[in-house]
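Colleague: For reference, the sequence and a predicted model appear below.
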Amino acid sequence: FRLDVPGTDVTFGLNAFYDYVWYTGLISDTSAPSHSQAGADMHAEMNREGVVEFDVADAFARSDRPRDIGLGVAVISLYNQLSLTAPIRPGGRAFEIRPHGAYTVEFFGAYSGIPAGIGPCPAGTCPGNPSDPSVNDYQNYAGGLDIHWKFLPQTALVFESNFEGRSYFHPDGTVVPPGKILKLLAGAQGLVTPKIQAILKAGYAIGFDGAASTFIGQGELTWNPNELSAISVGVLRDVNNAVGAASATDLRFYLNSKTFLSGRLALHGNFAYDLIAFTQGRGQNDQLFSIDIGPDYAVARWFILSAGYVFSKRSSDYAQSLPLNYTRNEAYLRLTFTY
């Protein structure tokens, strides 16, 4: 469900969803892990015409996709992030200073009905009880300052900075303590031609308390053959906190596309391949591959019917079994209502 309340000086938006994940039992002979998922993203922008704008956003989700990349399958994640941004535009809208901050919590639980030994905890990440991932419940805090300068109407030079830290709600001496990370990026983003957009940013992440210090950045090209279609290809390198390690470095290659075939029918396709390296603690290297393809049909302006197939696979040299080594096949049907 999507709700948009546009306005000149104040805007508000809400995206909410409910999913029921049904395990068919065709392979595992059990449908016990079937479960409900739900979430909502809310945002509000205030004083948009003023020198100082105030933006507030909150993202909440209960799902089987943990935001922390250190965990694998068989985990239920309860995630919430509150973020605040105050864009400052002195003397016009071409130059913008954006102080920002975020507070995040994520709580973990196990699937019901799964056999012992399958998960949800990778070895060494759930001391005391390998079937209880709640020992990894955490809070993240982040803050920084971004600067955008539009030297052309649709193109800007950017500088981005962010400091990230983490603490666990149930600290345990046998678990690797989290690191802290300062990220600095500079580059440009915007239109190259009327139909091509580009993002090019490069920088460095400075790690503290065992976190990795390494180069980070992003390069992306987006082609818009028409107003309703877009194809994006890119590469992203980033460092974040991770369960069981001081940090995790993720090198991602991705392709996202949505193309209208005829009339109201569109086809979407999303592909991603990740190479992940963990520092301290686990010291492992993982690979993730995912692809999502399917049609979208606009029944009406306010109602979209979507279907798709998702294939995902993860392999790890840290453990040779679940929950870090798995193959997942999913078919889905989605109804989207916009008001």
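Modeller: Nice, I can see it.
Colleague: Please count neighbours and contacts with C-alpha atoms only from this point.
Modeller: OK.
Colleague: I figured residue 290 hits residue 269, correct?
Modeller: No - applying C-alpha atoms under 8 Å, one finds residue 290 not in contact with residue 269, separated by 10.7 Å.
Colleague: Tell me the buried residues in the lengthiest strand in the chain?
Modeller: Longest among the strand segments of the chain by residue count, using DSSP state E, is strand 245-262. In terms of neighbour count (16 or more other C-alpha atoms under 10 Å), strand 245-262 has its buried residues at 245-260.
Colleague: Could you report the neighbour count for residue 184?
Modeller: Residue 184 is flanked by 22 other residues according to other C-alpha atoms under 10 Å.
Colleague: for comparison:
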Amino acid sequence: MKQSGKFWGGWSVLALLALGGTAMAQEPAAAPSTGGNGFKVGSGRLHPYFELETRLDSGVGYFAGPGVDPATGGVSPDLSGEFAMHFRPGFRLEVPSSKLALNLAGNLDYVLYTGLMTSNSGTASHLEGAADLLARLNPDAPLSLELSDQFARSDRTRTVAIGAGVLSLFNEARVKVPWKPGGGAIELAPSAAYAVEFFEPLGALSPVDCTDGTCNPLTADQFDYGNLHFGLEGRWRFLPKTAVVLDTGVDLRSYFNGGSPDATVLRALAGVAGLVSPKIAVTAKAGWGQNFAAGGSGTFLAQLEGTYLYSPTLSFKAGYLRTMEPVAAYGVFTDNRGYGEVRALFGGKLTMRAGGSVDFLSFTAERSDTVINLDIGPEYQFRPWLTGAAGYMLGSRSSSVTGGGLNYSRHEGYARLSVTY
């Protein structure tokens, strides 16, 4: 089933427990953190911005070589590189209120493949975008309501079983009811969400040696899915800066085109989160995950994360996460993930950051993948309304399944200039 030309989202939430809880990384709408006065909207401000980004990308998609007809060429030996331009207008709206607080960020991103490195890539130029909405009703009351939505269209899919060269359209709508009985020492937050993701190929070819449907971008739309999630988060602050935390949820995953087995995945974790010292914060949780669908299995889950605030301008974070999630083609997968990040601020204007992760993915049917990600670079605030950034990103993947779409290294260098009012 192909996605419609227009997609309407609902509501979702982007809030986490104040003292713990780390989810799988996703891609919310990016918005510059600085700007001028903006436009006054009620008690808040609207900040429009524009970003111009140049990106040298070694793995855009699969395209026919010079003089090759895509209709008859069949396959491509490697991911094609390209020099791309991103034209990204957007806005950020923040309206604080004790009755109805609103946060909204969004952008449109036109990705222009210049054809300087791959002659036939220009036909794959496309529109991307992202939007995040969070509405909080009575946010300071013991019982409040949060409604939000996250939307993203990009070449970074959330479905880890699928290979490279795929464009993803994702939306998640969520409702959450935070409840703080008895003065706030205990917090409970039941939630419900519904997400969909649709896929389409970026190029016109499939990779050579592709023996599995997950590595062929031309057939990725068979994995379009809907995911219904029910969750409960809890926290009991038994000391001023330490709490017992609870994170439970169940995902009901179904696929629109019958390309994958459905899954019903229950996860439950409990642990502690808080400050070990004035500069060190730790979260430690353990639990169990179980797939109740046909042929289901269970596994141990865990998270251990530490943050070290060396100084007000230098911080370190590192952690380990083991989780089970529903996934296309295989039903479920298990991820053992190690990650780390360091951030430093110099002179109040120059920010240096470096982050990386290694994921060991285990699927059913004896498939296993290793995914390595690295993102490093500086950002400098020239003026309150003008910010520049540059960086390098590495995405490397190796799989026990053969095929170019699942075995590759993607190098990206970028430079970005942001103007914000």
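Modeller: Perfect, I can see it now. Note that the structure is predicted; figures quoted are calculated from it, not measured.
Colleague: What distance do you get for residue 186 of the first structure to residue 169 of the first structure?
Modeller: 34 Å (C-alpha to C-alpha, to the nearest Å).
Colleague: for residue 111 of the first structure, same thing?
Modeller: Distance from residue 111 of the first structure to residue 169 of the first structure, by C-alpha to C-alpha: 21 Å.
Colleague: one step back: so between residue 186 and residue 169 of the first structure, which is more surrounded?
Modeller: Ranked by neighbour count (other C-alpha under 10 Å), residue 186 of the first structure and residue 169 place residue 186 first, with 18 against 14.
Colleague: residue in the second structure matching the more buried one?
Modeller: When the second structure is aligned by TM-score structural alignment, residue 186 of the first structure is paired with residue 270.
Colleague: right, and its match touches residue 247 too?
Modeller: Yes - with contact defined as C-alpha under 8 Å, residue 270 of the second structure reaches residue 247; the gap is 6.3 Å.
Colleague: give me the element residue 269 of the second structure is part of.
Modeller: strand 263-277 (DSSP states H and E).
Colleague: Relative to the first structure, which residues correspond to the helix or strand following that strand?
Modeller: Of the helices and strands lying after strand 263-277 of the second structure in sequence (DSSP H and E), the nearest is strand 280-291. The aligned range for strand 280-291 of the second structure in the first structure is 196-207, by TM-score structural alignment.
Colleague: mean shift between the matching stretch and the second structure?
Modeller: On superposition with the second structure, the mean distance recorded for stretch 196-207 of the first structure (mean C-alpha distance after the TM-score superposition for the first structure) is 0.9 Å.
Colleague: Buried residues of that stretch, list them for me.
Modeller: In stretch 196-207 of the first structure, counting by 16+ other C-alpha under 10 Å, buried: 196, 197, 198, 199, 200, 201, 202, 203, 204, 205, 206, 207.
Colleague: what about the second one, distance to residue 231 of the first structure?
Modeller: What it means is residue 197 of the first structure. Distance, residue 197 of the first structure to residue 231 of the first structure, using C-alpha to C-alpha: 10 Å.
Colleague: Overlap of the contact sets of those two?
Modeller: 222, 223 (C-alpha atoms under 8 Å, 6 or more residues apart in numbering).
Colleague: can you pull the buried residues of stretch 378-398 of the second structure?
Modeller: 378-381, 385-398.
Colleague: Might one say that residue 218 of the second structure is in contact with residue 207?
Modeller: No - Residue 218 of the second structure is not in contact with residue 207 according to C-alpha under 8 Å; the separation is 9.7 Å.
Colleague: list the contacts for the most centrally placed residue in the first structure?
Modeller: In the first structure, the centroid-proximal residue (C-alpha atoms, centre = their mean) is residue 67; its distance is 6.6 Å. By C-alpha under 8 Å, 6+ apart, residue 67 of the first structure lies in contact with 77, 79.
Colleague: Check the one 3 residues further on too.
Modeller: Shown here is residue 70 of the first structure, whose contacts under the criterion C-alpha under 8 Å, 6+ apart are 242, 243, 244, 245, 248.
Colleague: Mind telling me what it corresponds to in the second structure?
Modeller: By TM-score structural alignment, residue 70 of the first structure lines up with residue 161.
Colleague: Distance of that match relative to residue 169 of the second structure?
Modeller: Following C-alpha to C-alpha, the distance that separates residue 161 of the second structure from residue 169 of the second structure is 16 Å.
Colleague: for the second structure, which strand is longest?
Modeller: Longest strand of the second structure, by residue count under DSSP E: strand 44-61.
Colleague: residues in the first structure matched by that strand, start to end?
Modeller: Counting by TM-score structural alignment, strand 44-61 of the second structure pairs with no residue of the first structure.
Colleague: what does whichever helix or strand comes after that strand correspond to over in the first structure?
Modeller: Where DSSP H and E defines the elements, the next helix or strand beyond strand 44-61 of the second structure is helix 70-73. The counterpart of helix 70-73 of the second structure in the first structure, using TM-score structural alignment, is absent.
Colleague: what separates helix 70-73 of the second structure from the chain centre, distance-wise?
Modeller: 34 Å (C-alpha atoms, centre = their mean, to the nearest Å).
Colleague: do stretch 157-169 of the first structure as well
Modeller: Its chain's C-alpha centre and that of stretch 157-169 of the first structure lie 15 Å apart, by C-alpha atoms, centre = their mean.
Colleague: ok, now stretch 304-318 of the second structure?
Modeller: On C-alpha atoms, centre = their mean, the centre of stretch 304-318 of the second structure falls 22 Å from that of its chain.
Colleague: quick one: what's aligned to residue 224 of the second structure in the first structure?
Modeller: Residue 224 of the second structure maps onto residue 137 of the first structure when the alignment is built from TM-score structural alignment.
Colleague: Appreciated, that's everything.
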